[in-house]
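In: Have a look; sequence and predicted model below, questions after that.
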Amino acid sequence: MRSLIGGLVCCMSFLTLEVQATYRLYGGYHPRQHHADSPNVPPQTFQRSIQQQQPFQSVQQGQQHIGNVQQPAQFSQNQRTIDLGETHCKSRPLDLVFIIDSSRSVRPQEFEKVKIFLADMVDTLEVGADATRVAVVNYASTVKIEFLLKTYFDKPGLKAALARIESLAAGTMTGLAIKTAMEETFTEESGARLTNKNIAKVAIIVTDGRPQDTVEVVAATARAAGIEIYAVGVDRADMKSLRLMASLPLDEHVFYVETYGVIEKLTSKFRETLCGVDACALGHDCDHICVNNNNSYTCKCREGYTLNADKKTCSQDANEMSGNELSEDACMYDLSRKVTQFGRSR
């Protein structure tokens, strides 16, 4: 009798393991992953990259063309800000350095507008040691590093530091400011991540005047070092200098606002520009699990399955299949043998 009960326990144990395995395979959720059986993820054609996304359409619509020269986007007082509530935008990690002009031409109340713009920008970012790190370089005739990328990893501390920044007055040494940012803030010692970490290095320059030094060579050196440069011109800003500083394509990296009073309208534009696309949410055709990878995605299989050569579909591991079959056969054989023995013993 004990042998028969033991056989029944064996089979019940096997069935329990099968149910648990099925639960593991089809249940649970991993952060930053999308399961293919989720009803909210429509299948689409598999794409290794979402580079064809055009996050600057509104910039292109706002451009003016003079002859064959494409002018940067201009933002006026009555222009509506962009609502990104319905987009698949998520903050991606950056090493971000603001380079701000506080020369004599920037009046005190205008400089306060710049600080509000920076604080609004911080609000759109995910700030942290493993997320976006922010530094500020303040310049006029001299250059002052207000704080480094390694200084603040929380929004309250970062925004409080922004509020304490004071203007320097005097001249406009933009080239020197770019050089200082490149050599003293975008370094590992100052908190910048290593190149192999795949963290974008971004500089946003805000100025309203003409540089009193050369910017072309130093900006080219910074870009060659992997720093993506955005140039924001205000009011009397020299557009030629902005184009010499900015990364390509210029229509995506050069911005112009009429006054400091409307500079906050750039916040939503930069949020759209600097965000990472949630590629899985846009649609995928992974058999099991979609994993975001910056602006693209990769497919992953559940436990006990292997990703096929097409990098989309999954096949159950042969060893696990044969192991399950052998275990079940062995269990049923053992139960049958014990039932026979029990009948004979009676």
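Out: Looks like it came in fine.

In: drop to CA atoms for contacts and neighbour counts, all remaining ones
Out: Will do.

In: helix or strand for the residue nearest to R92 when sequence neighbours are not counted, which one?
Out: What sits nearest to R92 in space, not counting adjacent residues and going by C-alpha to C-alpha, 6 or more residues apart in numbering, is G276, at 5.1 Å. Using DSSP states H and E, G276 sits in strand 275-277.

In: which helices and strands sit right next to the helix or strand just after that strand?
Out: Next along the chain after strand 275-277, taking DSSP H and E as the criterion, comes helix 279-282. Secondary-structure packing of helix 279-282 (3 or more C-alpha pairs under 8 Å, 6 or more residues apart in numbering; DSSP states H and E): strand 33-35, strand 289-293, strand 296-300.

In: quick check: angle from the last one to strand 289-293?
Out: Put plainly, it is strand 296-300. Relative orientation of strand 296-300 and strand 289-293, computed by axes from the mean of the first three to the mean of the last three C-alpha atoms, to 10 degrees: 150 degrees.

In: who does strand 296-300 touch, helix- and strand-wise?
Out: Contacts defined by 3+ C-alpha pairs under 8 Å, 6+ apart place strand 296-300 against helix 279-282, strand 289-293.

In: Please point out which parts of the shortest one sit buried.
Out: In this case it means helix 279-282. A279, C280, A281 (16 or more other C-alpha atoms under 10 Å).

In: closest to N319 among these?
Out: Closest approach between those and N319, by C-alpha to C-alpha: C280, at 30.6 Å.

In: quick one: the helices in the stretch 151-300 of the chain?
Out: With DSSP state H, counting those that start in this stretch, the ranges of helices along the stretch 151-300 of the chain come out as 155-163, 174-180, 216-224, 239-245, 266-274, 279-282.

In: Below is an additional structure, to be compared with the one above:
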Amino acid sequence: MASMLLFLALLHFFPVGVAGLESQTSAEAEIVFLVDGSWSIGRPNFRAMRHFLGSVVDAFDIGPDKVQIAVAQYSGDPRTEWHLNSYSTKQTLMDAIARLPYKGGNTLTGTALNFTLSNHFNAQAGLRPGAHKIVVLITDGKSQDDVKAPTARVKEAGVELFAVGIKNHDVTELREISSDPAETHVYSVRDFSLLGDIVDDLTNNLRNSIKE
């Protein structure tokens, strides 16, 4: 009994970094998930991606003075699914993720990066002064347009980039897009069914970035 009480006390002061437990940092952060909705994914795999997105988001304390989450979906033309200030509670945010529709189209990642910078990191979209800015790119393929210049613009704006590649992605391209070091910013899985394997690692590294 005493050992169990000690274990619970340690959990209180040193929270375990696993999905499902909220981040203990009080820092403000803006996280935009840039989701590939191209035809190569398919509806069943898009459902797996949606579940993955929900698992990552569920690990954070959501609110207007905590972590804010936006989602943009892209293919040939990117679109805003919701802005940083669209949902102020975790429940409404999780409900929106569950309803996220599948877009379809080509894979223009460079265009999507430009769109995200222009449309999501501004005061009208909910950006707070001084908040840490993060983009998490999730894609299953190589971009059909240039990513070098858009990536540079995003990084110059002070945005930290994480990249998750699935199945037919180009690891070299994802390393070019992501922030350094690649070991904590680039994730690669062979299939959509394996996305759950990286949830803990991704959420821990996102937490660490926010705390810093």
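Out: Looks like it came in fine. Predicted model only: the values in this text are computed from it and were never measured.

In: ok so, going back, give me every residue that touches the residue nearest to R92 of structure 1.
Out: Applying C-alpha atoms under 8 Å, 6 or more residues apart in numbering to G276 of structure 1 gives the contacts C89, K90, S91, R92, N294, N295.

In: And the contacts of the longest helix along structure 2?
Out: If you go by DSSP state H, structure 2 has its longest helix at helix 43-57. Helix 43-57 of structure 2 is contacted from outside by 19-20, 37, 69, 94, 97-98, 100, 102, 192-193, 195-196, 199, 202-203, using C-alpha under 8 Å, 6+ apart.

In: Which part of structure 1 matches that helix?
Out: Counting by TM-score structural alignment, helix 43-57 of structure 2 lines up with residues 108-122 of structure 1.

In: What of stretch 154-166 of structure 2?
Out: The alignment of stretch 154-166 of structure 2 onto structure 1 (TM-score structural alignment) spans residues 222-234.

In: Number of residues surrounding Q212 of structure 1?
Out: Q212 of structure 1 has 14 neighbouring residues, counting by other C-alpha atoms under 10 Å.

In: before we move on, what about F52 of structure 2?
Out: Neighbour count of F52 of structure 2, defined by other C-alpha under 10 Å: 21.

In: What distance do you get for it to T109 of structure 2?
Out: Using C-alpha to C-alpha, to the nearest Å, F52 of structure 2 is found at 20 Å from T109 of structure 2.

In: Contacts only, for the residue nearest to A129 of structure 1 when sequence neighbours are not counted.
Out: Leaving out its chain neighbours, the residue that sits closest to A129 of structure 1 by C-alpha to C-alpha, 6+ apart is F153, at 5.5 Å. F153 of structure 1 makes contact with V127, G128, A129, R133 under the criterion C-alpha under 8 Å, 6+ apart.

In: G110 of structure 2 and P78 of structure 2, how far apart?
Out: To P78 of structure 2, G110 of structure 2 is 10 Å away according to C-alpha to C-alpha.

In: still on that earlier bit, so for the match of helix 43-57 of structure 2, what gets flagged as buried?
Out: By 16+ other C-alpha under 10 Å, the buried positions in stretch 108-122 of structure 1 come out as 110-122.

In: could you dump those residues to a markdown table with distance to D251 of structure 1?
Out: Below are the buried residues of stretch 108-122 of structure 1 laid out as a markdown table (distance: C-alpha to C-alpha, whole Å):
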| residue | distance to D251 of structure 1 |
| --- | --- |
| E110 | 25 |
| F111 | 26 |
| E112 | 27 |
| K113 | 24 |
| V114 | 22 |
| K115 | 25 |
| I116 | 25 |
| F117 | 21 |
| L118 | 22 |
| A119 | 25 |
| D120 | 23 |
| M121 | 20 |
| V122 | 24 |
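
In: Q57 of structure 1: which of these is nearest?
Out: Using C-alpha to C-alpha, M121 comes nearest to Q57 of structure 1 of these, at 20.3 Å.

In: Show me what the residue nearest to A129 of structure 1 aligns to in structure 2.
Out: Aligning on TM-score structural alignment places F153 of structure 1 opposite S88 in structure 2.

In: residue in structure 2 matching G261 of structure 1?
Out: Match for G261 of structure 1 (TM-score structural alignment): S193.

In: out of everything not next to it in sequence, what's closest to its match?
Out: A48 (6.9 Å).

In: which residues sit in contact with the most centrally placed residue in structure 1?
Out: By C-alpha atoms, centre = their mean, structure 1 has its centre lying nearest to R92, at 1.7 Å. Each residue near R92 of structure 1 by C-alpha under 8 Å, 6+ apart is listed here: E126, A131, T132, L274, C275, G276, N294.
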